[in-house]
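K.L.:
sequence plus predicted model, see below.
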Amino acid sequence: MKVKAAVVNGVNTNYSFESLNLAELQHDEVRVRIVATGICHSDDALRLGHAGFGFPAVLGHEGAGIVEQVGSSVNHIAKGDHVVLAYAYCSHCNHCLEGIPAACTDWLSLNWGSLRKDGSAFFTKDDGTAVSNFFHQSSFSTYTNVKVSNVIKVEKDLDLRILGPLGCGLMTGVGTIVNGLQAKPGSSIVILGTGAVGLAAMMAAKIAGCSTIIAVDIHDSRLALSKELGATHTINSKNTDVLERVREITNQVGVNYSIDTTGISDVMKLSLDVLAIRGVAAPIAVTNHDLVLNTLNDLVISSKKMIGVLMGATIPQLTIPKMIEFYKNGDFPFDKLIQFYPFEEINQASADSLSGKTIKPVLILDPNYSV
């Protein structure tokens, strides 16, 4: 079938709208009509060449929509179901069976592989050119085919226009707190960068009972929102020495946990420096920047840890319903981060995200949708 998609044809090029051919549905896939999708920093990181990827490509991996068709082996999702889309996983490797699908043995081939496992393309141009897929989802398209493991069914009275970001950025922030750092009540944390991921982590830290939550950013407007959403302290790193201020706040002890969402080398190093003895840092940005450490001074002497946490180490089918529950209870008001854009304004939405003007841009692909 023909779909309208925002295509990236090369590194550091804008999105361009094209009519593509969507492949036939395979037995274990679900076809979804995309209602809305978030733009995640990872989309622009790939587009700008910060992480290797094959172009042309349809990016997008924070989709929400309505099921149009299911493959022959799909038995728990049906046409008309409302769904949020997250990452794909195999469901049968040791890590998946242990309940850690973000560590799936096939994670890279499923989510970063561009083509299906059998080598076929998800999308093609009329001249036969294969167009790469992202996250087995490619939600910057009016319709897309996804794996069953991508799909999280949600209640039909929920607004699909706000739910897409739960599938990546927000889930990553929440999961890093809950699963990665396993933050304890009464603990302290520094969150470096208060975009969507950082603010989601901050709200999760509040839910987890952290008593000292320090938000660091260069935008006063974001720091004000951080205060509103649960930060106990805010630091503008443009005009304040972050390490000195954190030590002042913590009586020279440092914090138990830190999260870096910026991917900037100096800031990633700072995420270690602000830690207390036995503190744990989680750098979770998609970045092309390196980090240089002296393992003795930066880790060993103070028994510090730096851990990798992919996608918040979540099980999306469990985590997303839990985030929706937090939202309903008023504990996770993630809708305050969202600004809507028509699909046709994807390049403006991307620019506003990169400049910091918009925390979480959401593209509306179906303007006729209503709850």
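P.N.:
All right, it came through fine.

K.L.:
make it CA atoms for all contacts and neighbour counts henceforth
P.N.:
Fine.

K.L.:
go ahead and list the helix or strand containing the closest residue to Tyr143 other than its chain neighbours.
P.N.:
With CA to CA, 6 or more residues apart in numbering as the criterion, Tyr143 has its nearest non-adjacent residue at 4.5 Å, and that residue is Arg33. Taking DSSP states H and E as the definition, one finds Arg33 inside strand 29-38.

K.L.:
the very next helix or strand once past that strand - contacts with which helices or strands?
P.N.:
As assigned by DSSP H and E, the chain's next helix or strand after strand 29-38 is helix 41-47. Contact here means 3 or more CA pairs under 8 Å, 6 or more residues apart in numbering; DSSP states H and E; on that basis helix 41-47 packs against helix 346-355.

K.L.:
ok, then the element right after the helix it packs on?
P.N.:
Toward the C-terminal end, the helix or strand that comes next after helix 346-355 (DSSP H and E) is strand 360-364.

K.L.:
chain center to that following strand, what's the gap?
P.N.:
Relative to the mean C-alpha coordinate of its chain, strand 360-364 is positioned 13 Å out (CA atoms, centre = their mean, to the nearest Å).

K.L.:
what does stretch 247-254 give?
P.N.:
31 Å.

K.L.:
what's that stretch in contact with?
P.N.:
Val246, Val274, Leu275, Ala276, Ile277 (CA atoms under 8 Å, 6 or more residues apart in numbering).

K.L.:
how far away is the closest residue to Pro333 other than its chain neighbours from Met203?
P.N.:
Leaving aside its sequence neighbours, Pro333 sits nearest to Tyr327 (CA to CA, 6+ apart; 5.6 Å). Separation of Tyr327 from Met203 (CA to CA, to the nearest Å): 11 Å.

K.L.:
another structure for you, compare them:
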Amino acid sequence: MKTRAAIVEGPGEPFRLVELDIDDPRSDEILVRVKAVGLCHTDLTIKEMLPAEMFPRVFGHEGAGVVEAVGAEVEGVAVGDHVVMSFRSCRECDRCRSGGVGYCEQTMALNYMGYRTDGSTTLHRDGADVSASFFGQSSFSELAIGNADNVVVIDPDVDLAVAAPFGCGFQTGAGAVLNTIDPDPASSLVVYGVGAVGLAAVAAASARGVETIVAVDTKDSRLDRAVRYGAVGVNPTDLPDGAFVDRIRELTAGGATAGVDTTAVSGVIAQAVRALAPRGTLVVVGLGESRLELDAVDLMQNGKIVRGCIEGDSDPQTMIPDLLAMQSAGALPLDELVTTYRFDEINTAVADVTAGEVVKPVLVF
């Protein structure tokens, strides 16, 4: 079969639309005609990080569409179903069985390496393999192959362009609050970086009834959106040098109960930890700098916790339907963050989100 896909030829290269060959789905696979796919920071970050030998490659991991074919071994998914595609997990290892599907022992092989676990690829060009299966889907393509563990059936009345970002970005931000922190209304939460993931975290905290929510960003347009979700906005560039942590402590009555960092910037994380209340927790969800410098005395003496979080500690099979139900009920109005682009406008969408002109670009076919 033929499919039109956005290919990246090498590290840091732009997306380019080409025609590729896609395999028929195997007995354990699902073929999805992608109708919409979110553009995520992870797509842009990893395409810069991977070595040249892992290209050419098709990214995309927030696909939503309609099932065209189902392998004979697949249960629970049928032709014609509307689906959101998310990350893969084996569902068999100890981590998966204990509920931590985001920490699956096979995470790297199933989501990042560019091929199936047997070494084959789902996409080809002129007889040569193209690295694919990104998050088990590579959905920057009109057709994508997924599996029962990462294809989530949703209500056909849901707008697929709105549903797509729940496959990763919205699920990550909301899940970090609802699953990982699980705040009570009397707590305080600070979200550092309020792009799509951060705003999902703010909206989830508001839905949970958290009394004090603070949003931190250097872009006032993003802070304005966070304020509409019930947060107090803080732009660090408006404060005198050295005043940032004191301002957060002032807004949170002496220190935040919890924080979510989406920036992955070492200096921001260090200040976020300092701004925590004793026994407070900072959840780190961003992908970026690999080393941190933290005040070990502060951590120990004040019982503070810094922990990572993958995909909001979510199981997509239950979390995505739950979040979509919250949105449908008006409790999680993330649809207003979405800006749609034609699929062939992918590089324009990249430029716009990088410049901060849009929050969540979604490509539609």
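P.N.:
Everything's here; your move. The structure displayed is predicted, hence computed values, not measured ones.

K.L.:
tell me how they score on TM after superposing.
P.N.:
Overlay of the two chains. TM-score (TM-score structural alignment, normalised by the length of the second structure): 0.96; 362 aligned residues with a CA RMSD of 1.5 Å.

K.L.:
residue boundaries of the helices in the stretch 151-300 of the second structure?
P.N.:
160-163, 169-175, 196-208, 220-228, 244-251, 266-274, 296-301 (DSSP state H, counting those that start in this stretch).

K.L.:
the shortest one vs the first structure, average offset?
P.N.:
Right, helix 160-163 of the second structure. After superposition onto the first structure, helix 160-163 of the second structure sits on average 1.1 Å from its aligned residues (mean CA distance after the TM-score superposition for the first structure).

K.L.:
in that helix, what's buried?
P.N.:
Leu160, Ala161, Val162, Ala163 (16 or more other CA atoms under 10 Å).

K.L.:
who are the packing partners of that helix?
P.N.:
strand 29-38, strand 63-70, strand 338-342, strand 360-364.

K.L.:
the last one: average distance to aligned residues in the first structure?
P.N.:
Between strand 360-364 of the second structure and the aligned residues of the first structure, the post-superposition mean distance stands at 0.3 Å (mean CA distance after the TM-score superposition for the first structure).

K.L.:
and that strand with helix 196-208, angle?
P.N.:
110 degrees (axes from the mean of the first three to the mean of the last three CA atoms, to 10 degrees).

K.L.:
give me the contact list for strand 360-364 of the second structure.
P.N.:
35-40, 161, 164-165, 195-196, 337-343, 345-346, 349, 353.

K.L.:
can we see that at 6 Å?
P.N.:
Contact partners of strand 360-364 of the second structure, identified using CA atoms under 6 Å, 6 or more residues apart in numbering, comprise 35-39, 196, 337-343.

K.L.:
how deep is the residue nearest to Leu229 of the first structure when sequence neighbours are not counted tucked in, by neighbour count?
P.N.:
Excluding the flanking residues, the one nearest Leu229 of the first structure by CA to CA, 6+ apart is Met203, at 6.4 Å. By the measure other CA atoms under 10 Å, the count of residues near Met203 of the first structure is 24.

K.L.:
got a list of contacts for stretch 348-358 of the second structure?
P.N.:
Applying CA under 6 Å, 6+ apart, stretch 348-358 of the second structure has no contact partners.

K.L.:
give me the buried stretch members for it, please.
P.N.:
In stretch 348-358 of the second structure, counting by 16+ other CA under 10 Å, buried: Ala349, Val350, Val353, Val358.

K.L.:
same check on stretch 237-250 of the first structure?
P.N.:
So for stretch 237-250 of the first structure, counting by 16+ other CA under 10 Å, buried means Ser237, Val242, Leu243, Arg245, Val246, Arg247.

K.L.:
how close does Ile213 of the first structure sit to Pro185 of the first structure?
P.N.:
With CA to CA as the criterion, Ile213 of the first structure and Pro185 of the first structure are 12 Å apart.
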